[in-house]
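Student: Sequence first, predicted model second:
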Amino acid sequence: MFQPTDDEIISLVDQMTAVEKVDLLSGRGLWKTAGIERLGIPSIVMTDGTYGVRYSTTQIDAGDSDENSLQAFLGLVNQQAGDGSGMFGTTRPATCFPNGNLIGCSWDVDLAYRMGAALAAECQNFGVHLLLGPGINTRRTPLAGRAYEYYSEDPVINGDLAAGLISGLQDGGVGASLKHFACNNSEIDRTTTSSEVDERALREIYLAGFERAIEKSGPWTVMSSYNLLNGVQAAENHWLLTKVLRDEWGYDGLVLSDWHAIKDRAASLRAGTVLDMPESKPRKQQLLAAIETGDVELDAVDAACRTLLKFIRLCKANERPDTTVDLDEHHRLSRQLAAESIVLLKNQGSILPLDPKALHRLLIIGDSALEPIIQGSGSATTNPYRVDCPLTQITERAGAGFDVRHLPSESAPNAAVEAARDADVTIVFAENEKSRHGEGNDRDTLRLAAGQAAIIQALADAGRSVIVILSMPDAVEAPWIDGVDAVLACFYPGQGGGEAIAQILFGERNPCGKLSVTMPVRIEDIPGWHTYPGEHGRHFYSEGIFVGYRFYDLKAIEPLYPFGHGLSYTTFSYEDMTLDTDVATPGTHCTARVTARNTGAVAGKEIVQLYIRPVKPGLKRPIRELKAFAKVHLCPGEAKTVMFSLNPRDFQYYDTTRSTWVLDAEAFVIEAAASSRDIRLSRTLACHRQTFLPSNLSPDSPPALIFSHPQADTVLREFLAAKLSITDSEAIALLDKVRGSFLGFYDTLSWFVGDTVAKEDICVLLEGLNEAVHKSE
């Protein structure tokens, strides 16, 4: 048991040699920290992933040698899930839960917590102290190769679901690693390309989810990302890791690097990266040399060592080696998670749910009905304990006289049409084109796999009843959408997905998932498409704050399906909405209450979404933004009132000129919605906007800006009267002439007085006004 006091930790660091300190701040092999036997400092074990525990016995149990470790690491990253080469070495079976792309559609923090608790139990059983997840990078483009790991295009969902999973993990005694910090939104040249993001977009979108998750759950670790951020390697970015993360947000946990993400070890430690993963002898030599030359201050090294020792103490204090795991129970949880997340996109004529007693023949087309696509490819890939086959689970529902047939994906469209001639319903299992996908790659198309769209379209053209089951890392194009009867978006549903699909198809579960991203009609509609994926090592986030649905709203582009969309086998009405305040002021907290009712015939769950729409804001803002959500279970005819708490930040935008959050709008419309394009109720909140004195006035500033300063008239009038030996009235008249000009103040003034007033004198005068502004703020 390693449980030193804080004073004893200080003493341990004082006893270490420089070499031991460098060892401690570097990994041991691929998946451990370095132990220091002479001081009684143990090693801790970490592993991927974000939706399942990937425990490699050949890499974790076989020792700490770094021989062939890079080859093993690259084998892991480059693997393709389900291609037969999936797990390098020997990987212990574990529960493969739904991936982040589907869990995001649950909009359910409690379910995320339960998933985290289950992951913690499996980690404890394996002897893992730190699970490297969750990942919450914003899904700004559906082409991103790791989009399947992440929850949403919106920071509210990202932050809240991550907080739920982190709390479940850490309440179970296993640390979480919130990743990848920050703006790791593309896999193309991911270790060398700079994500060029303006500060307002960073604050309001890309950092906001991390900030929210950290505030709500306190993850034990944060993992920095591979990419450069505005020209600086993320693992070496002092602004990101110290100024924002630690100084502004107050984070006091451990920051570790993504695997081999550090280029300059000394710079990374100065920036705030404590632990360099995995072990790298050259980087250890870099740090040791920097310590010896004084390039890295010993105080900074010692502080990092103390942080790491406190983390090890936390891990060891929470060990539960006797934990047993009921994998069958976890499989049932995986099924429930998938069933509560799958999105019913379309249900024309209420073709779903299917009634097995009324069916005589069901035709199922597609290879993934037999070999389901349950997860993405890369370092998060999990060796599933068991996998539900969709065809098997569907066939189990077939009774006497109910025939289920299957055709492979390679079937010709005309053969599929002929086979469906006497079928009551045809179900097509479809997936995205598999070229370039998964970790290390970005997709280059939103099309379905070869031939699948043609089969769907041919069936639709022939008038067959068609249900499409989509497996996909993110959005896909669906030019056939108008001709099919129903569509289920399953994303990557994990090992229980096959049973979850069957339950929804036959109405044993009422679908309640809603999209956590916008589905575009075509690839060219993607926000930022015109600057994707960047050039010459720089990727400009040209859409700024207008990410996802914010962009589609701004540009009035009709999506295939909007953010927040999802159907049910019942219907819901929104009946009442109240606010507990009438006006937004700086520091305002507002509680909104919304009553929803189940107006249909079966029980179901509705996800009530709360958006804020600013009216005449000071700076350009999205038309509406999600600020809160709640998932509520309702029996037929039942009504419930859900409560939403809005805090001051929910009404503010980030003003980069003042480096602060600002309340500035004429009013706010609070909207209760079933999706971002389905607003059901609204209430208007007046706003007492913040006012600021103009700052950074110069002789070249326009007169209107200068005269907006409340002291400007008096100061300038007195100055001109004295300088030009004119009366007060004459000075006022002169300023009135200057006031309406569109030219700079000094250029306009000199038109009337020539060079009798020096520009330098005006500069001194305005600097005094600027100083008054700074003092008042």
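Tutor: Sure, I can see it.
Student: rest of the way, CA atoms for contacts and neighbours
Tutor: Noted.
Student: neighbours around the closest residue to residue 355 other than its chain neighbours, how many?
Tutor: Ranked by C-alpha to C-alpha, 6 or more residues apart in numbering and with sequence neighbours excluded, the top spatial neighbour of residue 355 is residue 506, at 6.3 Å. Number of residues near residue 506 (other C-alpha atoms under 10 Å) recorded here: 16.
Student: how far away is residue 506 from residue 396?
Tutor: As judged by C-alpha to C-alpha, to the nearest Å, residue 506 and residue 396 stand 11 Å apart.
Student: the longest helix in the protein is where?
Tutor: What stands out as the longest helix in the chain, according to DSSP state H, is helix 298-317.
Student: In addition, the following structure is provided for comparison:
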Amino acid sequence: MSSKDKNIAELLAKLTLEEKAALCSGATKWLTKEVDRLEITEIVMSDGPHGLRYVVEENAFGAVSEQKSTCFPTASALAASWNKELIYQVGTALGKEARHLGVDILLGPGVNIKRSPLGGRNFEYFSEDPELAGSLAAEFVKGVQSVGIGTSLKHYACNNQEYKRFSVNAQVSERALREIYLAAFEKVVKTAAPWTVMAAYNRVNGQPATQNKHLLKEILREEWGFKGTLISDWGAIHDRVAALAAGLDLEMPGPSPVNDSKILTAVQSGQLQQNELDQAVSRILTLLVKVQLARQEAENMAADPAAEKLYEQNHQLALKAAEESIVLLKNENKLLPLNLNEIKQAAVIGQLAVKPRYQGAGSSQVTPSKLPTALAELEKAAAKSQTELLFQLGYQADQTDQRSAAQLKKAAVKAAEQAEIAIIFAGIPEEVESEGFDRQSLAMESDQVELIKAVAAVQKQTIVVLNNGAALELTPWLADVPAVIEAWLPGQAGAEAIVNILLGKINPSAKLAETFPVQEAHNPAQLNFPGVNSQLNYAEDIYVGYRYYEKKKIQPLFSFGHGLSYTDFEYSGLELPVQASAEHGLTIKFKLQNTGQYSGKEIVQLYVGQQNPYFDRPVKELKAFTKVELAAGESKIIKFNLDYRDFAYFNPEQQKWLAESDTYQIIIASSAADLRLQGQVKLNSSAVAHLLDQEDPVVDWLAAPLGKQALEDILNEEQLQFIQSEANSYVTERPLFRLDYLTENLITAPEIEKIYRHYQKLINKNKTLN
């Protein structure tokens, strides 16, 4: 196909049944099938999402040779930037590299929620919070697709662990599904329209995700309106015919002649309707049209810079992304930033200073275009100030040095004792944190913990720089050191970014996108992870991450949204209405001022909490955020608009999003634990959380405004006094339909029926009025 004028319906009519079935699986690991006689060409896919894992060769042993590309920070790092514009830029850069390499679809981003901090692939996901994950992923998708490269939103859904990920059955309530595990997918689908969505390996409530009609057809396609192509994760198909009937279009990888044959046989036998196959093929062809048009547009556009220049530009963007993703966790006595002109000797300790861990292991692993080290970058800076660096390995994560752990630690301690400051580079080795398996513990390697404690014992000016993809247990040594930097897996420019933060060339502005617990046992999924006999109960339900810690009143080590700066910010002047309509939303304003001495960026977070919900809700939930840059002394008016959904929860009784009439707390915060401004708004809504029936106790009828009105409208004064009397609590605790018996016919059965019918009329009238 070479023109946008090619009619999909006409093309579909020209395909044979065999060709249609064959198009529903790939040609290779990375390509879709061609039909030469109809000019149907292949689509090229590549792993992502923080760089192009472009496989150019595979041999009989499965080994791969990969093209060099820019390695950006992983999603856990990018999420800490809370910077939508930045992530859009990263997406655009990845799209341009994909175009340069002839790739049509980048397999990412991953928006699975970090249910447990032990998840082995957490480095590839954004957050424990769906609002943050969805908002950032949407910008990523928009960025990639802005240059005509498709994305594949993954892994849909509840792919929250690596253990038995091919078979595990996630048992999760519909409410938790909607509010936590599907919400990020929903936001991306509705606001960014990804070209494809990738169905996960695991089962959800008994059904494989690749053939789960509720997830694929009822929610994704019918409710959210997804028009794109649904593809399987690589090898995730359980039953190909059932998957196609559920809306799964393309099986990857390919070829898959056995499953192609099953589709053909199912249509011929009537097990599968012809139109179901045609719909899938039509969506695949529509995707191909998008790809072909994008290729043609790219040919007509100004050429991208040569590879060398493109990679250099993207390296600078990777540097900016890393700088905005590094979190300053602790900075006692303002030890940071360092002034090398005032330091004669500095100890640099840790194998990660010379052998950086900059990305996660697994299918997202890329070959970087360049890779500076922290020691080399520090040496450049030290040469200008004549600071002497005393480097020691301190520990070994591999066998590059044959000295014993004790010898390495002893040498590091000696260097730290001799110097004026010590900078320790520590973290999690690749063999502990990867796709394919979950972490066994949040604890750091014992030799690193012992090293930090030993160095801190002789050097009070010790800074720890961490490289890891997800939360760690830092309690054993945190109190011993004055400064800690969380650098995550920061991509190929991470070393430069770390040094720029240490020396104050860049003011840290990142904040945690996940909670760091005091100890592993505190995490919400601790008792239900990773499951038994492939059964996994999401018993914590909607209480994931900070929602759980706040509800249980457990103080974390570092809260969600925590991150320090070299400057200070003041919040003031909150403006919000006293009352608002849920259907029309509201606007919130306040002033933010940089009261410190450095220019800096502040991440402002808006949380909403409901005062008296009918169904239990978290204390507060993130509903909006923004990152604001202010010069020293500068101030800005910040504005947020909230709509119906920002106050709603997924009502388990009515199976829909619902915002109740109630008082809501509006919280403007610097982190989930650092609340700066608070106000209340009375929200008026036509929605009723629970629709009363005659089985409900009378006390519930009295408590519900429309239920009480129905009683008052139908009953006389004597009847009302009887059921409202404290002496008759035994009556009000019983169901409404029992009132005739309990009141010895003071209230009759026909009157009870009349109360119920009148209540239904009041409900309908209330909906109409609002």
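Tutor: Great, that's in hand. Source: prediction; values computed, not measured.
Student: returning to what we had before: please point out which parts of the longest helix of structure 1 sit buried.
Tutor: 300-302, 304-316 (16 or more other C-alpha atoms under 10 Å).
Student: Can you give me the buried ones in the next helix or strand after that helix?
Tutor: Next helix or strand after helix 298-317 of structure 1 toward the C-terminus (DSSP states H and E): helix 327-339. Residues of helix 327-339 of structure 1 classed as buried by neighbour count (16+ other C-alpha under 10 Å): 327, 330-331, 333-339.
Student: Break down the stretch 51-200 of structure 2 into its helices, ranges please.
Tutor: Here the stretch 51-200 of structure 2 has its helices, by DSSP state H, counting those that start in this stretch, at 75-81, 84-100, 130-145, 174-176, 183-192.
Student: next one: the stretch 501-650 of structure 2
Tutor: 546-552, 644-647.
Student: How far off centre is the first one?
Tutor: For helix 546-552 of structure 2, the distance between its averaged C-alpha position and the chain's averaged C-alpha position is 18 Å (C-alpha atoms, centre = their mean, to the nearest Å).
Student: In structure 1, what stretch matches that helix?
Tutor: The aligned range for helix 546-552 of structure 2 in structure 1 is 549-555, by TM-score structural alignment.
Student: What residues sit buried inside that stretch?
Tutor: 549-553.
Student: From residue 568 of structure 1, how far out is residue 337 of structure 1?
Tutor: Relative to residue 568 of structure 1, and taking C-alpha to C-alpha, residue 337 of structure 1 is found at 16 Å.
Student: Then residue 762 of structure 1?
Tutor: Counting by C-alpha to C-alpha, the gap from residue 762 of structure 1 to residue 568 of structure 1 is 68 Å.
Student: Between these two, which is the more surrounded one?
Tutor: Between residue 762 of structure 1 and residue 568, residue 568 has the larger neighbour count (other C-alpha under 10 Å), namely 24 against 17.
Student: Double-check that one against residue 511; I have them as touching.
Tutor: Yes. Using C-alpha atoms under 8 Å, residue 568 of structure 1 is in contact with residue 511, at 5.4 Å.
Student: so how far is stretch 469-485 of structure 1 off the chain centroid?
Tutor: The chain centroid and the centroid of stretch 469-485 of structure 1 are separated by 23 Å under C-alpha atoms, centre = their mean.
Student: same deal with stretch 592-600 of structure 1?
Tutor: Mean-position distance between stretch 592-600 of structure 1 and its chain equals 28 Å (C-alpha atoms, centre = their mean).
Student: if we can go back for a sec, how about the buried residues of helix 327-339 of structure 1 in CSV, adding distance to residue 544 of structure 1?
Tutor: Below are the buried residues of helix 327-339 of structure 1 laid out as CSV (distance: C-alpha to C-alpha, whole Å):
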residue, distance to residue 544 of structure 1
327, 44
330, 41
331, 41
333, 38
334, 36
335, 38
336, 37
337, 33
338, 33
339, 35
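Student: how about the residues you listed, which pair is most distant?
Tutor: 327 and 339 (18.2 Å; C-alpha to C-alpha).
Student: which non-adjacent residue is nearest the aligned residue in structure 1 for residue 611 of structure 2?
Tutor: Counting by TM-score structural alignment, residue 611 of structure 2 corresponds to residue 615 in structure 1. Spatial nearest neighbour of residue 615 of structure 1, chain neighbours left out: residue 667 (5.1 Å); criterion: C-alpha to C-alpha, 6+ apart.
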